[in-house]
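> Got a predicted model here, sequence first, then my questions.
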Amino acid sequence: MQLTQERKKALKAIGHKLNPVVTVAGNGLSESVILEIDRALEDHELIKVKFAVGDRDLKKDLLVETEKVTRSTLVQSIGNIGLFYRPAKEPQLRKSNLLKD
C-alpha cells in the first residue's frame, strides 16, 4: 500500500509516542512472532516493532520480510525500531492507535 507524504507524516506523529509492542530477537521471524505482529496490527493499526538483532543488514531484511508477511506498510525505521501500519478490517475505538485522542 502506498501512502502519501502527508499520511506518512501524520502516522509518524502518532507513532512518536508509541512504545514497541513486539520484539524480534536474533531468532528472526518465527511463526509466533508473526502471529503476534499480525494480531497487534489488527487491534492497533499502527505499531512499533523492536528488532533486537545485531546485524544491520539482517535488520533491513527483517523489516522488509515483516512488511511483506503481515501485508503492512513500513512507515518509518529509526535505529532498531520499525513503525508499521495496516488498516484494520473493523477498527475498534478502544484499541486503535489512530482513533484515540
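Alright, I've got the coordinates.
> drop to CA atoms for contacts and neighbour counts, all remaining ones
Noted.
> which of the residues in stretch 20-34 are buried?
Going by neighbour count (16 or more other C-alpha atoms under 10 Å), the buried part of stretch 20-34 is 22, 23, 24, 28, 29, 33, 34.
> er, stretch 12-20 actually
Here stretch 12-20 shows 12, 14, 15 as buried, counting by 16+ other C-alpha under 10 Å.
> next, the one to line up against it:
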Amino acid sequence: MALTGKHVRHLRSLAHHLNPSIIIGKADVNDGVVEQANAALEAHELIKCSVLDTSALDVREAAEELAERCRAEVVQVIGRKFSLYRESKRDDIEHIKLP
C-alpha cells in the first residue's frame, strides 16, 4: 500500500512522540534486527528506529533496506532516526486510522 501525502503527514505527527525501539549499529540490518522490527510492527504498526554512528550504512540506506525486508513503508527520515509503518494483521491491538 502506497502512502499518500495526507497519510504521511498523519503518521509523522504520531511518530514524533515515539522513542526509538530499534537501534541499528555496527552489524547493520541483519536478521535479528529484521525479526525485532517485524515483531514491533505487528504490535504497534508504527515504529521509530535509530542508526548509530558505527553503522556502515547511512540513515536513508538503512531505512530503505529495513523497510524492504519488513515489507513496510518509510514514513520519515530525520537526522539519525527514521520511522516505518506497516498495517498489522492482529485483531487484539488498536489500529492506526489513516485519514
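Alright, I've got the coordinates. All of these numbers come straight from a predicted model, not from anything done at the bench.
> before we move on, the earlier item: just the ones in helices from the buried residues of stretch 12-20 of the first structure, please.
The helices, defined by DSSP state H, take in 12, 14, 15 from these.
> residue nearest the centroid of the first structure?
Taking C-alpha atoms, centre = their mean, the centroid of the first structure lies closest to residue 84, which sits 2.6 Å from it.
> The helix or strand hosting it packs against which elements?
According to DSSP states H and E, residue 84 of the first structure maps onto strand 81-85. Packing partners of strand 81-85 of the first structure (3 or more C-alpha pairs under 8 Å, 6 or more residues apart in numbering; DSSP states H and E): strand 46-51, strand 73-78.
> can you tell which of those is closest to residue 97 of the first structure?
Residue 97 of the first structure lies closest, by C-alpha to C-alpha, to one member of these: strand 46-51, at 6.1 Å.
> Would you mind listing the outside residues contacting that closest one?
Contact with strand 46-51 of the first structure is made by 11, 15, 18-25, 37, 40-41, 59, 80-86, 96-98, as judged by C-alpha atoms under 8 Å, 6 or more residues apart in numbering.
> tell me the contacts of the residue nearest to residue 87 of the first structure when sequence neighbours are not counted?
Excluding its sequence neighbours, the residue lying closest to residue 87 of the first structure (C-alpha to C-alpha, 6 or more residues apart in numbering) is residue 45, at 5.3 Å. By C-alpha under 8 Å, 6+ apart, residue 45 of the first structure lies in contact with 85, 86, 87, 88, 91, 96, 97, 98.
> Having no further points to raise, I will conclude here.
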